[in-house]
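Asks: Predicted model follows, preceded by the sequence.
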Amino acid sequence: MLGWALTFLVVALIAAVFGFGGIASASAGIAQILFFIFIALFVIAMIARAVRGRPPM
């Protein structure tokens, strides 16, 4: 999921360089949403791992 977020970020940056503001804005928004979903799932996975008795990495 982090890979997809980085892909949309690169698309947004390229679109911004070429002057496509709408596409850049949409891609940046999607990248931001995917990044926050990734962070939330990562935190949930670390909490679940700690609850099961394994120490966090």
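Replies: Received the coordinates, thanks. Keep in mind it's a predicted model, so treat the numbers as computed, not measured.
Asks: From now on I want contacts and neighbour counts done on CA atoms only, so please keep to that.
Replies: Will do.
Asks: Quick one: residues contacting residue 14.
Replies: For residue 14, the contacting residues are residue 24, by CA atoms under 8 Å, 6 or more residues apart in numbering.
Asks: this is the comparison structure:
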Amino acid sequence: MLSWALTFFIVAIIAGVVGFGGIASASAGIAQILFFVFLVLFAISLIARVARGR
């Protein structure tokens, strides 16, 4: 999931440099959503691991 967010972020940077503003903003938005989904899933997995014990 984090790799997809990074991929969309790189696409957004490249599109912004080339001058495609609409594509850049859409890719940045998708990257932001994927990053926050990654953070939520990561936090849930950490909480589950602590709750389960060793």
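Replies: Sure, I can see it. What you are looking at is a predicted structure, and each value in this text was computed from that prediction instead of being measured.
Asks: Just the strands from the second structure, written as ranges.
Replies: Applying DSSP state E to the second structure gives no strands.
Asks: Please identify the buried residues of the biggest helix by length in it?
Replies: In the second structure, ranked by residue count with DSSP state H as the criterion, the top helix is helix 21-52. Applying a neighbour-count criterion of 16 or more other CA atoms under 10 Å, one finds 23, 24, 25, 27, 28, 29, 30, 31, 32, 34, 35, 38 buried in helix 21-52 of the second structure.
Asks: excluding its backbone neighbours, what's nearest the residue at minimal distance from the centre of the second structure?
Replies: The C-alpha lying nearest the average C-alpha coordinate of the second structure belongs to residue 35 (CA atoms, centre = their mean; 2.5 Å). Across the structure, with CA to CA, 6 or more residues apart in numbering as the measure, the residue nearest residue 35 of the second structure apart from its sequence neighbours is residue 5 (5.6 Å).
Asks: can you pull the contacts of the one you found?
Replies: The contact partners of residue 5 of the second structure, taken as CA under 8 Å, 6+ apart, are 30, 31, 32, 34, 35.
Asks: isn't residue 11 of the second structure right up against residue 24?
Replies: Yes: under the criterion of CA atoms under 8 Å, residue 11 of the second structure is in contact with residue 24, at a separation of 7.1 Å.
Asks: quick one: residue 6 of the second structure and residue 40 of the second structure, what's the gap?
Replies: Noted for residue 6 of the second structure: a distance of 16 Å to residue 40 of the second structure, by CA to CA, to the nearest Å.
Asks: coming back round to it: out of the buried residues of helix 21-52 of the second structure, who's nearest residue 16 of the second structure?
Replies: Nearest to residue 16 of the second structure among these: residue 24, at 5.3 Å, using CA to CA.
Asks: Good, wrapping up.
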